[in-house]
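Asks: Build me a model from this:
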Amino acid sequence: MKNSLYITLFLLATSFSQHLSGQSTSDSIDVFIKEKMIQLKIPGLQLAIVKKGKLEKLSYYGLANIEHNVAISSKSTFSINSMTKAFVGIAIMQLQEQGKLKVDDPISQYINDIPNEWRAITIRQLLSNISGLPNNINDKEQVLGDGTEENNWEMVKKLPMEFKPGERFSYNQTGYYILGRIITKLSSQHFTKFIEENQFKIADMSSTQFGDSNDIIPNSAGAYSTIVNTDGKWINDEKLHNAFATFPIFFRTATGIISTSEDLGKWLIALQNGKLLRNKNSVNEMFTSVKLNDGHIDGFNKLTNGYALGWPTVVRDEHPAAAPVGGMRSALFVYPKDELSIVILTNLQGSNPEWLIDEIAGYYFPDMKIKNGFGLSKNLKLLRQELIHSKFKNSFKIYSDIKRNNEDYNLSEDEINSWGYQLIEQNKKNEALQVFHFNTLLYPKSANVYDSYAETLELTGNRKEAIINYRKSLELNPANSNARQFLENKK
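Replies: Predicted coordinates for the structure are as follows:
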C-alpha cells in the first residue's frame, strides 16, 4: 500500500510536468523535484520561481488529498505557518516609511501594560527574535492558557525573562503578538486587515487569506506529517498522519497565512518593484541580519544562520539569501544579488524544503550545485580541489602540505563528515570512503568518524574492515547504539 501510494504520487507529478516549459532548465528542475518528493514522501508540492522580476516557472506536483485522490493544482492553498512573520516585517517597515514608528524605538513607546524589564526592548529585537521575552507557547507549541488573548497575555507577563535583550537568538512568539498590537494601534485597524489591504490586495494575491484548520479554505491542500511532538521534542516516526493546527486570531502575526506559490511569487515581485515598500533602503534594512550584543549573528541552524526583520537569513559570502521558513513544510529564498527567488510549498510537515532550494537555484547558477562544492567552507573547498586533482588519493598528505603553508588552516570533524555523506548522496561512494578515512586520521579519538567510516565500508562491501572500525568506534564510545547493533547483528 505504501509503495503504491508513492508510485501514484510520482505519476501525478509526471503528468503535471507535461504542462510546463520545454526548456532544459525547467525540465531538470521537475526531475529533481519528483525525486525529492519520493525520497521525502511529500504528498503534494507547489513551486514558483521569480527571475529578474518576472514569474519564470509555476509548477505543481502530487496530491492535495490522499484520502480522496485529489490532485494538487495551481490554485491549491497551503498554510505557510511562520513565513507569516515576513509579512509582519513588511508591515512594520511600511509603518516606518509612514513615519509612525522607528524600528529602534522601545516597545514601551507603544505598549503600556508590560513588565518594567520589558520596557527597553526594541521593535528590532522583537522582529529578530533576540528580545529575551518569555514565550507565549509551551514546549509542545500550544498557546498558553485557554486560547483567549487576555489569559495568554496575563500568563506570559508573569514569566521571567529568558535572557538579557540582545544577548542571544531564541525563536519567540510573544514578540510577534506585541508587534500585532503595535500594528493595530498605529494603523487604526486590526493587523490582519492592515496586512490584507497593504500587501494581499496590492500584490493581487487573490488566493491568500488568514486562517487555520477550523476555517473553510478554498482549494486547501490540507496537511500531513511524519513527525509527532513527544515531551516537547519533534520525533519522526516515518508514518503519515493528518495534521491539524489552530491559530487564535491574536496569534496570527506569528503564524496564520494561507497562500499559493503563485501568490507568493506576486508578493515578491511587488516587493522588488517598490509597490510594498517605496524605499529600497527599507528592503535592505529588512533583509539585514541583526547582530547580537557581542557583534555576532545567530539563527536556526547552519543554513538559516541569521535573522533579520521578520526574515530568517542565509549569511554567507556566496549567494546570500533572505529565507522565510514555515511549519517545517514551506520555504522561500530571495537571492538579492542574483535577481532570483524560489518558493516551495508542501503539505508535509517535516519535509523542510528550505534544504532543497539552493540546489534548485543551482540550475540557474551552476556554482550553487552541491556536486560543485557549494556550501562547503573555504578551507574545505581548497582540500576538495586538491583531492579531485589527486583522484582522492593521499588525502592526509595533501592536507598536511596545505596546513604547512598556512598555519591557520583547519577543518572541523563535522564539516568533513557532512561532506562525506554528500558524496554518498551523489553516488560517489569510493570518494566518500576516502574522505571518511581521512577524517579518522585527522580525528583519531572520535567515535563518530569511525562509525561513519564503518558505515561506508559496509556500503561498499568491505564488511571485514567495517567490523574493525565499528569496534573501534564502540571502544571510544560504549554508548554508540548504531555500532553495537551492527556488531550484534553480525554475530
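Asks: CA only for contacts and neighbour counts going forward, please
Replies: OK.
Asks: what number of residues lie near Tyr60?
Replies: 29 (other C-alpha atoms under 10 Å).
Asks: host element of it?
Replies: strand 54-65 (DSSP states H and E).
Asks: counting contacts, what elements does that strand pack onto?
Replies: Packing partners of strand 54-65 (3 or more C-alpha pairs under 8 Å, 6 or more residues apart in numbering; DSSP states H and E): helix 2-17, strand 44-51, strand 70-71, helix 261-272.
Asks: With mean neighbour count added, can I get these in CSV?
Replies: Formatted as CSV, these follow (neighbours: other C-alpha atoms under 10 Å):
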stretch, mean neighbour count
helix 2-17, 16
strand 44-51, 25
strand 70-71, 16
helix 261-272, 23
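Asks: hang on, the earlier thing: I'd like to check the angle between the strand holding Tyr60 and helix 2-17, please.
Replies: Angle, strand 54-65 to helix 2-17, by axes from the mean of the first three to the mean of the last three C-alpha atoms, to 10 degrees: 150 degrees.
Asks: in strand 54-65, what counts as buried?
Replies: Residues Leu55, Glu56, Lys57, Leu58, Ser59, Tyr60, Tyr61, Gly62, Leu63, Ala64, Asn65 are the ones in strand 54-65 that count as buried (16 or more other C-alpha atoms under 10 Å).
Asks: Ok, stretch 409-420 next?
Replies: Those would be Leu411, Glu413, Ile416, Asn417, Trp419, Gly420, for stretch 409-420 by 16+ other C-alpha under 10 Å.
Asks: how many other residues sit next to the residue nearest to the last one when sequence neighbours are not counted?
Replies: If you skip the residues right next to it in sequence, Gly420 has Ala432 as its closest partner in space, 4.7 Å away by C-alpha to C-alpha, 6 or more residues apart in numbering. Counted by other C-alpha under 10 Å, the residues lying close to Ala432 total 26.
Asks: again with His241
Replies: 15.
Asks: Next, the second sequence, to be compared with the first:
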Amino acid sequence: MKTARIVSSLLISALVLAACPAWAQRGNPRMEYGGQSVDAMAASFMAENGVPGMALAIVQAPYIPRVTGYGLADIGKKLLVGSNTAFDLGRMGEAFTAVAVMQLVETDRLGLDDPVGRHLDNLPESWRPVTIRMLLSHASGIPDYARDACADPARPLDLAAVVSAVGGKPLAFAPGSAVSGSATDYFLLALAVEAAGKERFEDFVRVNQFERLGLRQTFFAGETEKGRGEAVEQNGNRHKEFLSNPGLINPVERAAGYRATFRGLAQATPPHPRARLGSGGIWASAMDVSLWDVGLAGGILVKDPAMRALLYSPAVLAGGRREPVMGAWRFPGRAGLMYVTGDADGQSTYLSRFTDPSELVCVTLLANKEGVDLSQLARRIAGAYDPRLGPPLMLGMRMQQSPYPVKQTLARFQAAMREFGAKEAGEASTSKASAKPGAEKAGMEKPGQEAKASGPGHQVAERMVFDFPAAPGRTVRITARAWEQDGQVWLGCTDPAGAGGASATPGGYGASVPVDPASTSAVIRAKLDRALVAAVTPY
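Replies: This next block holds a predicted model:
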C-alpha cells in the first residue's frame, strides 16, 4: 500500500513536470526531484554511505545559486563543512593540467602533435614518439606508475623514479589506438608544462587559472600556509580567533580524508605534495570548483573555441574511432553532458557540466570519504534544478547512463560483475517493456519519464540476472537491465537493500529507510556501483 502511494505521488510529479517548460525551473525555490528535496537527498546519501562531510555547489550559468556544507570536515576536531572548506580534488586535477597544456598550445609553446621527447629528455625510446595529444586523451599506452607495487605516495615524484618503475614495461597498446587511464600520462604533461612554460608546474597553474579566476580557496597541497585554519585542538575543539581576526570568519580549512575499514572509518594519511604531480595535489572548495567550471565555458582560461572543443569532446583515435572520454572528462551519452571525478587519499569528488545552451546546470559534490560514487546523487540533484536532467524514476534501482549501445552496455556490465565473482543465473533476454505505469515487477516500476522506443508505449530492454556473492556460501540475486529511453541508454540493477532503501536509489523517493554503511547490503551496493561505473566508462 505504501509503495502504491509512492508510485501515485511520483506519477503526479512526473505529469506536472512534463507539463511545465524546462525554463520554468530557473528560479524555482522548490528544489525537488521525485518528491525529495536536495537537502534530504544529501542527508540520506551521507547516512547510507557513511560520509562524515560533504559540500555541494550548483551552477545555473552565470549564477551559483547554492553552496552548501553538510556534516563534519574533521571528526576529531569537530570542524564543520562550510562554504569555504577545501577538499583534495584527486584526479580531477588532470582537468587543470589539460587546461594548462592548452594555454601553452595557444601561445605556440607546445604543439598538440609534438612528440613528448621533443620537450623531455631521458625518456624510454618507446615513450619519445608519443604526442601531447595522445597523453591528453590517455591514448599513449604508457604504463601507470601509480599502479606499480613500488609506488610510494610519501615520496615526491620525479622522472627518474617513474622511468625506473615502469620504463622497462612494454606499452599496453600502440599509441593512438586505444585509451587507458594512466597517471604517467599527466605526470609527463606536467613536466612538459614546466619545460615549455619555463617555471614550476604549480606556479604556472596558480597564475593562469587560480589567480586569473580569483579562486581564493584553491591551492596546491604543498602550500602549507593555506587551508590550515585555527588550532582548535588547543582550545577544546572550539574556534575563538575569529572574534578578533575577521579573516577567520567562515575559515578556509582542509577536510580530513577518511577510508572505510573493518573497524570503521580511519583517517587517511595525505601523500607527499608532489607525489601526484599533474594528476592530483590540488585542494579547492565547492564554490571555487564552480567558479573554475564557469571559467571553462568561455575564453577566460582557453581563448580559442577550437581548443576548447577539442578539450571538452570525446577523444578521436586512429581510424576516426571515438571514445567517450578525454583525459579525466567522461561523456555519458547525453548531448552536452560531461563530468570529471576524483577518488583518492580519503576523499571523493565529482563535477558534472550540462553545457547545452538550454540547460547550463553544473553540480559539484565533494566528500571526505574515499571510494564513494557521487554520480547517482549528482544526477538526481541536477533533476531538482531541471527535471529533464534527472535519471528515470525507478524504485529500488542503482543506475548509470551509458554512452554505449544497449547490448554492449549489458555485456560490459556482465564483464564487470564477473570481476566481482558474480555468476549469471540465466541467459540474457530481450523484451519489450510496457510503458504503462505498474507494468513492471516490484523493484522495477517505472513511474514517470517513460521510454520512447520502437513502438507506441514500448521500449526494447536487455535483461540479465546474476547471483552476487554476499558471504561464504551465500549469494544475492541481482537483476540488471539496459534500455534506451528518449535517445539515451541507461543501465540499472536492483539495489540489494531493496526498494526500502529508498533514499539512495535513483527512483526510491519518500520515506527514508537508513542502511547501515557497514552492512552486507551496503558493501554489495558499493561493489555494484563500481561495476556500473566500469560498464559505462573505458577507464
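Asks: what's the mean gap between the strand holding Tyr60 of the first structure and the aligned bit of the second structure?
Replies: Superposing on the second structure and averaging over aligned pairs (mean C-alpha distance after the TM-score superposition for the first structure), strand 54-65 of the first structure comes out at 0.8 Å.
Asks: and the residue positioned nearest the centre of the first structure, how far is that from Ser28 of the first structure?
Replies: Closest residue to the average C-alpha location of the first structure: Glu354 at 4.1 Å, with C-alpha atoms, centre = their mean. Taking C-alpha to C-alpha, to the nearest Å as the measure, Glu354 of the first structure falls 19 Å from Ser28 of the first structure.
Asks: again with Thr288 of the first structure
Replies: Applying C-alpha to C-alpha to Thr288 of the first structure and Ser28 of the first structure gives a distance of 32 Å.
Asks: which of those two has more neighbours?
Replies: Legend: neighbour count by other C-alpha under 10 Å for Thr288 of the first structure and Ser28, higher for Thr288 (18 against 12).
Asks: hmm, back to that, so the strand holding Tyr60 of the first structure aligns onto which residues of the second structure?
Replies: Matched against the second structure by TM-score structural alignment, strand 54-65 of the first structure falls on residues 63-74.
Asks: How far off centre is the matching stretch?
Replies: 17 Å (C-alpha atoms, centre = their mean, to the nearest Å).
Asks: Quick one: residues in contact with that stretch.
Replies: Outside stretch 63-74 of the second structure, the residues within contact range by C-alpha atoms under 8 Å, 6 or more residues apart in numbering are 42-43, 52-59, 78-83, 85, 254-256, 286-287, 290, 368.
Asks: what's the burial count for the residue lying closest to Asp356 of the second structure once chain neighbours are set aside?
Replies: The shortest distance from Asp356 of the second structure to any non-neighbouring residue, by C-alpha to C-alpha, 6+ apart, is to Gly336 (4.9 Å). Gly336 of the second structure: 16 surrounding residues under other C-alpha under 10 Å.
Asks: Against Thr430 of the second structure, how distant is Gly336 of the second structure?
Replies: 30 Å.
Asks: Please apply the same query to Ala139 of the second structure.
Replies: From Ala139 of the second structure to Thr430 of the second structure the distance is 35 Å (C-alpha to C-alpha).
Asks: and what of Asp158 of the second structure?
Replies: In this view, Asp158 of the second structure and Thr430 of the second structure are 52 Å apart by C-alpha to C-alpha.
Asks: Could you do Asp108 of the second structure as well?
Replies: 53 Å.
Asks: who has more neighbours, these two?
Replies: Between Asp108 of the second structure and Thr430, Thr430 has the larger neighbour count (other C-alpha under 10 Å), namely 15 against 11.
Asks: ok, and the closest non-adjacent residue to that one?
Replies: In space, Thr430 of the second structure is closest to Glu462, 4.6 Å off (C-alpha to C-alpha, 6+ apart).
Asks: which residue lines up with that neighbour in the first structure?
Replies: In the first structure, Glu462 of the second structure lands on Leu411 (TM-score structural alignment).
Asks: Is it correct that the residue nearest to Gly420 of the first structure is in contact with Leu423?
Replies: Yes - taking contacts as C-alpha atoms under 8 Å, Ala432 of the first structure lies within contact range of Leu423: 5.4 Å.
Asks: Just the element for the corresponding residue of the second structure for Lys34 of the first structure, please.
Replies: Under the alignment defined by TM-score structural alignment, Lys34 of the first structure corresponds to Ala43 in the second structure. Using DSSP H and E, Ala43 of the second structure maps to helix 38-49.
Asks: And that helix, what's buried?
Replies: Val38, Ala40, Met41, Ala42, Ala43, Ser44, Phe45, Met46, Ala47, Glu48, Asn49.
Asks: Give me the mean deviation of it from the first structure.
Replies: Relative to the first structure, helix 38-49 of the second structure is 0.9 Å off (mean C-alpha distance after the TM-score superposition for the first structure).
Asks: max-length strand in the second structure?
Replies: Selection of the longest strand in the second structure by residue count, based on DSSP state E, yields strand 458-471.
Asks: so what does the helix or strand just after that strand touch, helix or strand wise?
Replies: Using DSSP H and E, the helix or strand that follows strand 458-471 of the second structure in sequence is strand 474-485. Contact here means 3+ C-alpha pairs under 8 Å, 6+ apart; on that basis strand 474-485 of the second structure packs against helix 406-419, strand 458-471, strand 488-494.
Asks: In terms of helix, strand or coil, where does the aligned residue in the second structure for Leu186 of the first structure fall?
Replies: Alignment note: Leu186 of the first structure maps to Ala196 in the second structure; criterion TM-score structural alignment. Following DSSP: H, G, I helix; E, B strand; the rest coil, we place Ala196 of the second structure in the helix state.
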